[in-house]
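Participant: Have a look at this prediction, sequence included:
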Amino acid sequence: MEINGTSAIVVGGTGGLGQATVRRLHGAGAKVVVADVADDKGRVLEEELGVRYVRTDAGDEASVSAVIAEAESLGPLRISVDCHGGPAGGGRLVGKDGSPMSLDAFKTTIESYLTSSFNVMRLAAAAIAQQDPLEEGGRGVIVNTASVAAFEGQIGQLPYSAAKGGIVGMTLVAARDLSPLGIRVVTIAPGTILTPAYGKAGDQLEAYWGPQVPFPQRMGRPEEYAALAQSIVENDYLNGEVIRLDGALRFPPK
């Protein structure tokens, strides 16, 4: 699919993965709308790149509908990339004091990652479905973000692993659901990605995780996520797949 001349939404677009994706899609000619809750960073991107920023709660229907409407005002919406963040949550299923994990904490993590991703996907899909079909009937593509924790979550990651595992589980079903509409669905499952959000702690994380990655022996870069997202958009035969981006890393138990 040709990116130039389309509009795109990037949910979580001010973060490390999202901002790199915004820059990549913008550079390829898309009219990008940045959806996030970090207003200061969003305004900086607006001024620097000329993209649009819309404050967006990924779990709220009206909020996501507003960012979609903004994108549709710029051109045919054919691209949705969702890499929004949220609270990590966690802890052991049964704590050292014998108490069970908090049900509310589990629900919060599921809502933040899984339910919000579903909300963005369903609304974006409905909007993309209204676009004119391109060659071979394609209308657009949805890129979701899981994590390698969906496959080998570490001790204390149960809520996060469950949420990201849910995104993995939705991928093929969503692709099948949307196939009559010419909409593809692909999920990226990143490993350890070094983003600016880590700040000074980034050096310590690199020293810890880098040697554990088979090759290349370093943490991933946001630009590598963005490059993969662009490839997914442009390659019409990528559909219904979950792609690990992890340098062959497999998480140990802890």
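Facilitator: That came through fine. Residues are numbered from 1 along each chain as shown.
Participant: hey, let's count contacts and neighbours off CA atoms from now on
Facilitator: OK.
Participant: Tell me how far the residue nearest to Gly138 when sequence neighbours are not counted lies from Val94.
Facilitator: Nearest non-adjacent residue to Gly138, counting by CA to CA, 6 or more residues apart in numbering: Gly182, 4.2 Å away. Distance check for Gly182 against Val94: by CA to CA, to the nearest Å, it reads 45 Å.
Participant: more neighbours, these two?
Facilitator: Gly182 (18 against 12; other CA atoms under 10 Å).
Participant: That one contacts Gly140, doesn't it?
Facilitator: Yes. Taking contacts as CA atoms under 8 Å, Gly182 lies within contact range of Gly140: 6.9 Å.
Participant: Next, show the common contact partners of the two.
Facilitator: Listed contacts common to Gly182 and Gly140 are Ala129; contacts here mean CA atoms under 8 Å, 6 or more residues apart in numbering.
Participant: quick one, helices of the stretch 1-150 of the chain?
Facilitator: 16-27, 39-49, 61-72, 103-110, 116-128, 149-152 (DSSP state H, counting those that start in this stretch).
Participant: Now the element after the last one, going C-ward?
Facilitator: Following helix 149-152 in sequence order, the next helix or strand is helix 158-178 (DSSP states H and E).
Participant: need the next SSE after that following helix, C-terminal direction.
Facilitator: Per DSSP H and E, the first helix or strand lying C-terminal to helix 158-178 is strand 183-190.
Participant: residues touching the residue nearest to Gly138, list them.
Facilitator: Per CA under 8 Å, 6+ apart, neighbours of Gly182: Ala129, Pro133, Gly137, Gly138, Arg139, Gly140.
Participant: Narrow those residues to those that are buried.
Facilitator: When the contacts of Gly182 are checked for burial by 16 or more other CA atoms under 10 Å, the buried set is Ala129, Gly138, Arg139, Gly140.
Participant: With distance to Gln217 as new columns, can the residues you listed be given to me in CSV?
Facilitator: Formatted as CSV, the buried ones among the contacts of Gly182 follow (distance: CA to CA, whole Å):
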residue, distance to Gln217
Ala129, 42
Gly138, 38
Arg139, 38
Gly140, 35
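Participant: Going by neighbour count, which residues in stretch 203-221 are buried?
Facilitator: For stretch 203-221, burial by neighbour count (16+ other CA under 10 Å) applies to Leu205, Glu206, Trp209, Gly210, Gln212, Val213, Gln217, Arg218, Met219, Gly220, Arg221.
Participant: putting a second one here so we can go through both:
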Amino acid sequence: MMAVERGEASPKGSRKPSSQTSENAQKVLAAFIDRRKPYIWMLNAFGFERRVIVDVQGISAVISGGASGLGLSAARRLATRGVFVVLLDLPASRGEDMARELGAAARFVPGDVRDEAAVEEAVAAAAAVAPLRVAVACAGTATAHKTVGRNGPAPIDGFADTLTINVVGTFNLIRLAAAEMAKLDPVGGERGVVVATASIAAYDGQRGQAAYAAAKGGIVAMTLPVARDLAPLKIRMMTVAPGIFDTPILDGLTPAQVATLREQVPHPARLGAADEFAALVEHIVDNPMLNGETIRIDAAVRLGTK
């Protein structure tokens, strides 16, 4: 989240001395190197301007699927910035342990992301501590069935569950968190941001991934209309589509299967780290021009047929 403070503009048609240009370039470089600075220098049509980064310390966030994997990494990132994080995850998850690990900056709320009452409780828990300005939807599930396999047609219950948990659960968090954000006064020109988690399977679905690809594709498809819905409220909506990441979802695979997945990644030729996903979420929170779009974070991998 940023506010803009105008710097001195160059007179129209004039050029700044080379020493001034060098000085401005040094300011840009220094601001990017030293991330502790509360601003960055950016070049626009009129010269350089200083964009002040609004400190997120003292706000709260709700993160579904926050007890493990991508969600937990996002929670850790935000907590280190002074954000109070509410981890919403299933009762059987390690949410209580993870909240205890994060300390006073976190609380665990058990519940199913499809359950309106559970999500409302998580939103209320966050808002009771500090203004809720961030929501990150990481809860999801995957199932693998060919449309017609050796045992006949794919089970419809598995298909429906995958869509409900991923699509309905994500939208449930977005709508309830955004309704709470709408009550707040804008800071730096905005009230908050919601971030959803899709997958490159939304674009490169493999055999057996009809349900998962449809679910993640649904999240990608809702991103722009939700952003447009929330724009008058000064709330942003973004989606991240991770590639092959080292998360608990790979725990069911053999080492050989994981190695096969790793070999598909061009560069860097490895599995993604959950903290790299979290770093992108953190940047989305900080950058007010990111809205209504899905960002792939996949090291240039494009999934094959199988």
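Facilitator: Nice, I can see it. Since the model is a prediction, treat every value here as computed from it, not as a measurement.
Participant: Overlay them and tell me the TM-score.
Facilitator: TM-score of the superposed chains, computed with TM-score structural alignment, normalised by the length of structure 1, equals 0.94; 251 aligned residues with a CA RMSD of 1.6 Å.
Participant: And the buried ones among the contacts of Gly182 of structure 1, which two are furthest apart?
Facilitator: Pairwise distances across these peak at 9.5 Å for Ala129 and Gly138 (criterion: CA to CA).
Participant: shared neighbours, these two?
Facilitator: Jointly contacting Ala129 of structure 1 and Gly138 under the rule CA under 8 Å, 6+ apart are Leu181, Gly182, Ile183.
Participant: ok, of the residues you listed, which one's closest to Ser112 of structure 1?
Facilitator: Nearest member of the shared contacts of Ala129 and Gly138 of structure 1 to Ser112 of structure 1, counting by CA to CA, is Ile183, at 24.5 Å.
Participant: which residue in structure 2 lines up with Pro147 of structure 1?
Facilitator: Actually, residue 147 of structure 1 is Ser. It isn't Pro. Residue mapping for Ser147 of structure 1 onto structure 2 gives Ser199, with TM-score structural alignment as the criterion.
Participant: any idea how far its match lies from Ile53 of structure 2?
Facilitator: 29 Å.
Participant: Three-state assignment for the counterpart of Asn291 of structure 2 in structure 1, please.
Facilitator: Residue correspondence to structure 1 (TM-score structural alignment): Asn291 of structure 2 is matched to Asn239. Here Asn239 of structure 1 is coil, with the state taken from DSSP: H, G, I helix; E, B strand; the rest coil.
Participant: Can you get me a residue count around Asn239 of structure 1?
Facilitator: Asn239 of structure 1 has 23 nearby residues by other CA under 10 Å.
Participant: for it, what are its contacts?
Facilitator: Asn239 of structure 1 touches Leu172, Ala175, Arg184, Val185, Val186, counting by CA under 8 Å, 6+ apart.
Participant: what's the answer for Arg228 of structure 2, then?
Facilitator: Applying CA under 8 Å, 6+ apart, one finds that Arg228 of structure 2 lies in contact with Gly292.
Participant: same check, this time on Val81 of structure 1
Facilitator: So Val81 of structure 1 contacts Ala8, Ile9, Val10, Val11, Ile142, Val143, Asn144, Ala229 (CA under 8 Å, 6+ apart).
Participant: Tell me the spacing between the match of Asn291 of structure 2 and Ser231 of structure 1.
Facilitator: Taken as CA to CA, the span from Asn239 of structure 1 to Ser231 of structure 1 is 12 Å.
Participant: Can you get me a residue count around the equivalent of Gly65 of structure 2 over in structure 1?
Facilitator: Under the alignment (TM-score structural alignment), Gly65 of structure 2 pairs with Gly12 of structure 1. Burial of Gly12 of structure 1 is recorded as 26 neighbouring residues (other CA under 10 Å).
Participant: contacting residues for Gly12 of structure 1?
Facilitator: Gly18, Gln19, Val34, Ala35, Asp36, Val37, Asp82, Cys83, His84, Gly85 are the contacts of Gly12 of structure 1 under CA under 8 Å, 6+ apart.
Participant: now swap in Gly243 of structure 2 and tell me
Facilitator: Gly243 of structure 2 makes contacts with Ser199, Ile200, Gly272, Arg296, Ile297, Asp298, Ala299, Val301, as judged by CA under 8 Å, 6+ apart.
Participant: residue in structure 1 matching it?
Facilitator: Counting by TM-score structural alignment, Gly243 of structure 2 corresponds to Gly191 in structure 1.
Participant: Not counting its neighbours along the chain, what's nearest that match?
Facilitator: Per CA to CA, 6+ apart, closest to Gly191 of structure 1 is Asp246, 4.3 Å.
Participant: surely that neighbour meets Thr192?
Facilitator: Yes. Between Asp246 of structure 1 and Thr192 there is a contact at 6.7 Å, judged by CA under 8 Å.
Participant: Give me the common contacts of these two.
Facilitator: In contact with both Asp246 of structure 1 and Thr192: Gly220, using CA under 8 Å, 6+ apart.
Participant: quick one: the equivalent of the residue nearest to Gly138 of structure 1 over in structure 2 and Asn172 of structure 2, what's the gap?
Facilitator: Gly182 of structure 1 maps onto Lys234 in structure 2, with residues paired by TM-score structural alignment. Going from Lys234 of structure 2 to Asn172 of structure 2 by CA to CA gives 19 Å.
Participant: before we move on, the earlier item: out of the helices of the stretch 1-150 of structure 1, flag the one nearest Pro159 of structure 1.
Facilitator: Among the helices of the stretch 1-150 of structure 1, the nearest to Pro159 of structure 1 by CA to CA is helix 103-110 (5.3 Å).
Participant: How far off centre is that closest one?
Facilitator: 20 Å (CA atoms, centre = their mean, to the nearest Å).
Participant: could you say what helices and strands it packs with?
Facilitator: Helices and strands touching helix 103-110 of structure 1, as assessed by 3 or more CA pairs under 8 Å, 6 or more residues apart in numbering; DSSP states H and E, comprise helix 158-178.
Participant: The helix it packs on vs structure 2, average distance?
Facilitator: For helix 158-178 of structure 1, the mean deviation from structure 2 after alignment is 0.4 Å (mean CA distance after the TM-score superposition for structure 1).
Participant: repeat for stretch 17-25 of structure 1
Facilitator: Mean for stretch 17-25 of structure 1 is 0.7 Å (mean CA distance after the TM-score superposition for structure 1).
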